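Asker: need a 3D model of the following:
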Amino acid sequence: MCTGACSKFVAIALYPLAAVSIICNIILFFPDFSTDYASEDGEKTPRITQEVKYMGGLVGGGIMVLVPAIHIHLTSARNCCANRCGMFLSIGFAALGVVGAIYSMSVAALGLSNGPTCFWTSDKNLPAQWGAPFANSSGSYLSNSDMWAWCQLPKNVVQFNLGLFSTLLVCSILQLILCLVQMVNGLFGCLCGTCGGKE
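Answerer: Below is the predicted model:
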């Protein structure tokens, strides 16, 4: 496969991954699919999970991957024509994608480890309060579904966060792999041309 065609494959694969990352991050701002918690959120009254506000999916897995995807796609527009300069630049853009993917992956992993912000209590005899009940559990709550009942509001917020942060994590891992592939592909394209045998 010529390096131009490989670039096109990488770019096309990055588009939906970036879109999914952006959508997941936006949805995370609305637990229980309600706008109430976002509108009530504040420094003294946290209602939204802290890691959501880092916008790993929107900035890292979204914009920082989408920009390289567009450039990589444009680089491959002529497919097997010589475009060594474009392939060289694609290495830098792919590196930006790597940074974005790592940022998104780190935020998603942190979000899974710390768990959601919710109105919770671990004992029905104690008053509930807003906070992050699993922040010091090092992710142990993930394997103990009984603990998920501690969160009373938003409803099913643990499953909500778990599903979306897991999706972000998978997307960012795939983005990282694709951007690393493009860095290697860009190097070969820069040295040998986008399709050495046809130049």
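Asker: from here on, contacts and neighbour counts on C-alpha atoms
Answerer: Noted.
Asker: which element, helix or strand, includes the nearest residue to residue 75 once chain neighbours are set aside?
Answerer: Excluding its sequence neighbours, the residue lying closest to residue 75 (CA to CA, 6 or more residues apart in numbering) is residue 86, at 5.4 Å. Here residue 86 sits within helix 84-114, counting by DSSP states H and E.
Asker: does that helix pack against any helices or strands, and if so which?
Answerer: Contact analysis of helix 84-114 by 3 or more CA pairs under 8 Å, 6 or more residues apart in numbering; DSSP states H and E lists helix 50-53, helix 64-75, helix 157-192 as its packing neighbours.
Asker: return the most buried member of the ones you listed.
Answerer: Among the helices and strands packed on helix 84-114, ranked by average contacts under mean count of other CA atoms under 10 Å, first place goes to helix 64-75 (a mean of 24).
Asker: that one packs against which elements?
Answerer: Short answer (3+ CA pairs under 8 Å, 6+ apart): helix 64-75 packs on helix 3-28, helix 84-114.
Asker: residues contacting residue 111?
Answerer: 49-52, 161, 165 (CA atoms under 8 Å, 6 or more residues apart in numbering).
Asker: among these, which two are most distant?
Answerer: Spatially, the most separated pair among the contacts of residue 111 is 50 and 165, at 12.5 Å (CA to CA).
Asker: would you do the same for the sequence below? I want to compare the two.
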Amino acid sequence: MCSGKCAKCLGIALIPLAILCILANILLFFPGGKVASENGHISDEVWYFGGIVGSGVVMIFPALVFLGMKNNDCCGCCGNESCGKRFANFSSIIFAAVGFVGAGYSFIISAVAINKGPKCGVNVTDTSILLGWNITYQYPFENGNYLGDHTLWDECTEPKDIIPWNLTLFCLLMIMGGVQAVLCAIQAINGLMGTIFGDCKCCGCCGGGDGPI
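Answerer: Sure, this is the predicted structure:
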């Protein structure tokens, strides 16, 4: 099986994942599905752009390289026939490493955000006002304790549904980042095999061409 054909399949899978990660990160800027009154009301981890940069923009580059491998690995790379299929495979390993780092960054940011919990409005005692309490935005949870005890969710008074909103989107980012990392790791192995052993005979990749290896 040609490494270029495998790489193309991986690239096709990475593109929609990157787009979904970007959308998920953008939605996190709207806590509970609403526009935040202040930027400080948005969880810090959202501003690290794990989905937009790590699993999004950074992932586009290896995905495009993988998509072009089916042609590049047999007829040269970037339109240069003298480049050679083995160099094309080797370059894909470098881009796979870049993609792996980007996906890993998104995965780690998401895991930290899930464990830390969202920043939300919490009622705190304030003797200076008539009602005796005030809403302050902070992180009310510790070490993921809210994950197994839903009664703690009542501590977040606003915005409404902020906990399931953040939890769902960060879980999606973590899962998709993990899948992207696995796909990049597969291409690194695939590219290494293509670099060492070669993978097809000529420009007619997987088509049984007549040229030499």
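Asker: any idea what the TM-score comes out to?
Answerer: TM-score for the superposed chains, counting by TM-score structural alignment, normalised by the length of structure 1: 0.88, backed by 191 aligned residues with a CA RMSD of 2.2 Å.
Asker: picking up where we left off before, what is the neighbour count of the equivalent of the residue nearest to residue 75 of structure 1 over in structure 2?
Answerer: Using TM-score structural alignment, the partner of residue 86 of structure 1 in structure 2 is residue 88. Neighbour count of residue 88 of structure 2, defined by other CA atoms under 10 Å: 27.
Asker: same deal with residue 156 of structure 2?
Answerer: Number of residues near residue 156 of structure 2 (other CA under 10 Å) recorded here: 24.
Asker: mean shift between the next helix or strand after the helix holding residue 86 of structure 1 and structure 2?
Answerer: Moving toward the C-terminus from helix 84-114 of structure 1, the first helix or strand encountered (DSSP H and E) is strand 118-120. Comparison of strand 118-120 of structure 1 with structure 2 after fitting gives an average deviation of 0.9 Å (mean CA distance after the TM-score superposition for structure 1).
Asker: correct me, but the match of residue 86 of structure 1 touches residue 75?
Answerer: No: the criterion here is CA atoms under 8 Å, and residue 88 of structure 2 misses it with residue 75 at 9.5 Å.
Asker: for residue 173 of structure 2, see how far away the nearest residue to residue 26 of structure 2 once chain neighbours are set aside is.
Answerer: Distances taken as CA to CA, 6+ apart place residue 52 nearest to residue 26 of structure 2, at 7.6 Å, with adjacent residues excluded. Counting by CA to CA, to the nearest Å, the gap from residue 52 of structure 2 to residue 173 of structure 2 is 10 Å.
Asker: what is in contact with those two at once?
Answerer: Common contacts of residue 52 of structure 2 and residue 173 (CA under 8 Å, 6+ apart): 21, 25.
Asker: follow-up on the earlier one: and the helices and strands packed on helix 64-75 of structure 1 as a markdown table, adding distance to residue 73 of structure 1?
Answerer: Output for the helices and strands packed on helix 64-75 of structure 1, formatted as a markdown table (distance: least, CA to CA, whole Å):
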| stretch | distance to residue 73 of structure 1 |
| --- | --- |
| helix 3-28 | 5 |
| helix 84-114 | 9 |
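Asker: tell me which of those sits nearest to residue 77 of structure 1.
Answerer: Closest approach to residue 77 of structure 1 among the helices and strands packed on helix 64-75 of structure 1 is made by helix 3-28 (7.6 Å; CA to CA).
Asker: tilt between the closest one and helix 84-114?
Answerer: Calculated by axes from the mean of the first three to the mean of the last three CA atoms, to 10 degrees, helix 3-28 of structure 1 forms an angle of 30 degrees with helix 84-114.
Asker: quick one: average offset of helix 3-28 of structure 1 versus structure 2, please.
Answerer: Counting by mean CA distance after the TM-score superposition for structure 1, helix 3-28 of structure 1 comes out at 0.7 Å.
Asker: determine the set of other helices and strands touching that helix.
Answerer: Short answer (3+ CA pairs under 8 Å, 6+ apart): helix 3-28 of structure 1 packs on helix 64-75, helix 157-192.
Asker: quick one: buried residues of the helix or strand just after it?
Answerer: Next in sequence after helix 3-28 of structure 1, counting helices and strands by DSSP H and E, comes helix 36-40. Neighbour-count burial for helix 36-40 of structure 1, counted by 16 or more other CA atoms under 10 Å, picks out residue 37.
Asker: do stretch 44-57 of structure 2 as well
Answerer: By neighbour count on 16+ other CA under 10 Å, the buried set for stretch 44-57 of structure 2 is 45-46, 48-57.
Asker: what do you get for stretch 11-22 of structure 1?
Answerer: Going by 16+ other CA under 10 Å, stretch 11-22 of structure 1 has these buried residues: 11, 14-15, 17-22.
Asker: mind checking the SS state of the most centrally placed residue in structure 2?
Answerer: The centroid of structure 2 falls nearest to residue 55 when counting by CA atoms, centre = their mean (2.6 Å). Assigned with DSSP: H, G, I helix; E, B strand; the rest coil, residue 55 of structure 2 falls in the helix class.
Asker: give the contact list for the aligned partner of it in structure 1.
Answerer: Taking TM-score structural alignment, the alignment pairs residue 55 of structure 2 with residue 61 from structure 1. By CA under 8 Å, 6+ apart, the contact list for residue 61 of structure 1 reads 17-18, 21-22, 97, 100-101, 103-104, 168, 171-172, 175.
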